[in-house]
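Enquirer: Next comes the sequence, and after it the predicted model I'd like to discuss.
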Amino acid sequence: MYKVFINDKPIIVTSSSKKENNFPVYLFKDIAFDEIVYKLQNENIKGINLYSVDLENDWNSFLKNLKVVPAAGGLVLNDEKEVLFIYRNNIWDLPKGRIEKGETIETAAIREVEEECGICNVSIEKKLLITYHIYFQNGIRLKETHWFLMISDFKGDLKPQLEEGITDVVFKNEHQTKEALQNTYANIKLVYDTYKDF
């Protein structure tokens, strides 16, 4: 199954015939990409299921409609198991950013976390998942973000990367994290849920 968000509304590309939500179901082979985007932007629906008989093939065909922008980031825990959040555009988020040319996914993830948060001593524990969201900038783009569970024993002052629009960086305990998740993106909830499932 692949889940792609447009403005926090999911397009679920799946080979499972089991209905797990109340979204309309379309056969992948019968729907045009532009039609899906239009429906999610203009109709009062909360998501779409696309049923596929050949998931990998159909997913590759879905990607052909988009310019894929690879990114990487982390859900970072400190010694108290608090989660590192950034605050940008009045929304709580996790640190992430584009992968630069010649960079590995892991190197990019650590670099972005360190740059956006003013933190060091960050190391990767394991890969969590890949999230996808569509945005519009010189056409339709798909941000493919590789997420890692990270740890850091950093004890200094966190410094938000102001030039990236980040106005606050903070470690949050479980209660504060649950509050922050009320004001975040669907993909970030997915990252946190995946971490909790581990």
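Expert: Yes, it's here. Numbering: from 1, shown residues only.

Enquirer: contacts, neighbours, all on C-alpha from now
Expert: Will do.

Enquirer: Show me where this protein has its strands.
Expert: Chain-ordered strands for the chain, with DSSP state E as the definition, fall at 2-6, 9-14, 25-27, 48-51, 67-77, 83-88, 91-93, 96-98, 122-136, 140-152, 166-172.

Enquirer: wait, which of those is closest to residue 105?
Expert: With Cα to Cα as the criterion, residue 105 lies closest to strand 67-77 of the strands of the chain, at 6.2 Å.

Enquirer: Just give me how far the closest one sits from the chain centre.
Expert: Here strand 67-77 shows a centroid-to-chain-centroid distance of 7 Å under the convention Cα atoms, centre = their mean, to the nearest Å.

Enquirer: Also stretch 104-117?
Expert: Per Cα atoms, centre = their mean, the centroid offset for stretch 104-117 relative to its chain is 15 Å.

Enquirer: Go ahead and name everything in contact with it.
Expert: Residues outside stretch 104-117 that contact it (Cα atoms under 8 Å, 6 or more residues apart in numbering) are 71-74, 86, 95-100, 119-120, 122-124, 146-148, 158-161, 164, 166, 169.

Enquirer: coming back round to it: make CSV out of the strands of the chain and add mean neighbour count and distance to residue 181.
Expert: Listed next are the strands of the chain as CSV, based on neighbours: other Cα atoms under 10 Å; distance: least, Cα to Cα, whole Å:
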stretch, mean neighbour count, distance to residue 181
strand 2-6, 19, 17
strand 9-14, 21, 16
strand 25-27, 15, 28
strand 48-51, 22, 23
strand 67-77, 21, 13
strand 83-88, 21, 10
strand 91-93, 20, 7
strand 96-98, 22, 17
strand 122-136, 17, 16
strand 140-152, 21, 17
strand 166-172, 19, 11
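
Enquirer: Please give me every residue in contact with residue 95.
Expert: 73, 74, 75, 85, 86, 112, 113, 116, 117.

Enquirer: Not counting sequence-adjacent ones, nearest residue to the third one?
Expert: Okay, so that is residue 75. Of all residues not flanking residue 75 in the chain, residue 149 sits nearest, at 5.1 Å (Cα to Cα, 6 or more residues apart in numbering).

Enquirer: then this one, side by side with the first:
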Amino acid sequence: MHTIYVGDKPIYLTTKVDKETDFKVFLLKSVDLAKVIRMLNRTNLQAVYLVGKKEEKLLKQFLKKLPNVIAGGGKVYNDEGKVLFIYRNDKWDLPKGKVEGKESIEETSIREVEEETGVDGLKITKALQTTYHIFKRRGRYRIKITYWFEMKTNYSGELIPQEKEGITKVKWLGKKKIKKAMTNSYANIKLLV
């Protein structure tokens, strides 16, 4: 099963579904995705299941339904084991952004963390899960596919929020503060944290 978020409400891609209660079921092949997105945004519906025939083809089929935006991001740890967070659009988030030119997804992830936070000396330690969410830009829905990487750094300098990207704070957060921050974050970020 794959999960794509519309705000904090999930669209699940699956091959089978139990009886409907607080969610709706549509056939992936023929679904009107714009209608589903509006339904999730404007009603108290909690989730939508899109059903397809073959598990291995679900995501590929879904990604063809809207333009894709490829992004990379980082869950960065410092020497104290704290995680680097940004505060943007009144929510706690992890630094991420779109691929530029011919850079690799790893290069994108490191560049975006550096640009959004001022932190450098980043080393990727492992790949994390990929997340998917739907957003609207210039009147059109798009799917953001974000490839995440765990990173480490021994950077101890000033944290500089990239204000032109709407980032108002950059902070290293320990376990207790992360737990509090997750009460005001995105579903995709909660998955990673």
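Expert: Nice, thanks for sending it over. Keep in mind the model is a prediction, meaning the values are calculated, not measured.

Enquirer: Residue 188 of the first structure: which of the strands of the first structure is closest?
Expert: Closest approach to residue 188 of the first structure among the strands of the first structure (Cα to Cα): strand 91-93, 6.7 Å.

Enquirer: which other helices and strands contact the closest one?
Expert: strand 83-88 (3 or more Cα pairs under 8 Å, 6 or more residues apart in numbering; DSSP states H and E).

Enquirer: which helices and strands sit right next to the strand it packs on?
Expert: Looks like strand 83-88 of the first structure contacts strand 67-77, strand 91-93, strand 166-172 (3+ Cα pairs under 8 Å, 6+ apart).

Enquirer: in the second structure, what residues pair with that strand?
Expert: Under TM-score structural alignment, strand 83-88 of the first structure corresponds to residues 83-88 of the second structure.

Enquirer: Can I get the strands of the first structure in TSV including distance to residue 195 of the first structure?
Expert: Output for those, formatted as TSV (distance: least, Cα to Cα, whole Å):
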stretch	distance to residue 195 of the first structure
strand 2-6	17
strand 9-14	20
strand 25-27	29
strand 48-51	25
strand 67-77	8
strand 83-88	11
strand 91-93	15
strand 96-98	16
strand 122-136	7
strand 140-152	7
strand 166-172	15
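
Enquirer: who wins for proximity to residue 37 of the first structure among these?
Expert: strand 2-6 (7.8 Å).

Enquirer: Name the nearest residue to residue 68 of the first structure, sequence neighbours excluded.
Expert: With Cα to Cα, 6+ apart, the residue lying closest to residue 68 of the first structure is residue 142, at 4.8 Å.

Enquirer: how big is the offset of the match of strand 83-88 of the first structure relative to the first structure?
Expert: Here the mean offset of stretch 83-88 of the second structure against the first structure after fitting is 0.7 Å, by mean Cα distance after the TM-score superposition for the first structure.

Enquirer: What sits closest to residue 94 of the first structure if chain neighbours are left out?
Expert: residue 85 (5.1 Å).

Enquirer: contacting residues around that neighbour?
Expert: Counted by Cα under 8 Å, 6+ apart, residue 85 of the first structure has contacts 92, 93, 94, 95, 169, 170, 171, 172.

Enquirer: For the first one, list the residues it contacts.
Expert: In other words, residue 92 of the first structure. 85, 86, 180, 181, 183, 184 are the contacts of residue 92 of the first structure under Cα under 8 Å, 6+ apart.

Enquirer: Filter the residues you listed down to the ones also in contact in the second structure.
Expert: When you map the contacts of residue 92 of the first structure onto the second structure and apply both residues aligned by TM-score structural alignment, their matches' Cα atoms under 8 Å, the shared contacts are 85, 86, 180, 181, 183, 184.

Enquirer: show me the contacts for residue 171 of the first structure.
Expert: 78, 82, 83, 84, 85.

Enquirer: Distance to residue 49 of the first structure added to those, as JSON lines?
Expert: Converted to JSON lines, the contacts of residue 171 of the first structure look like this (distance: Cα to Cα, whole Å):
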{"residue": "78", "distance to residue 49 of the first structure": "38"}
{"residue": "82", "distance to residue 49 of the first structure": "35"}
{"residue": "83", "distance to residue 49 of the first structure": "32"}
{"residue": "84", "distance to residue 49 of the first structure": "33"}
{"residue": "85", "distance to residue 49 of the first structure": "31"}
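
Enquirer: Distance-wise, check the residue nearest to residue 75 of the first structure relative to residue 138 of the first structure.
Expert: Per Cα to Cα, to the nearest Å, residue 149 of the first structure is found 32 Å from residue 138 of the first structure.

Enquirer: cool, residue 30 of the first structure as well?
Expert: 27 Å.

Enquirer: Repeat that for residue 151 of the first structure.
Expert: Taking Cα to Cα, one finds residue 151 of the first structure at 36 Å from residue 138 of the first structure.

Enquirer: again, but for residue 58 of the first structure
Expert: 25 Å.

Enquirer: Kindly report the same for residue 66 of the first structure.
Expert: Counting by Cα to Cα, the gap from residue 66 of the first structure to residue 138 of the first structure is 11 Å.
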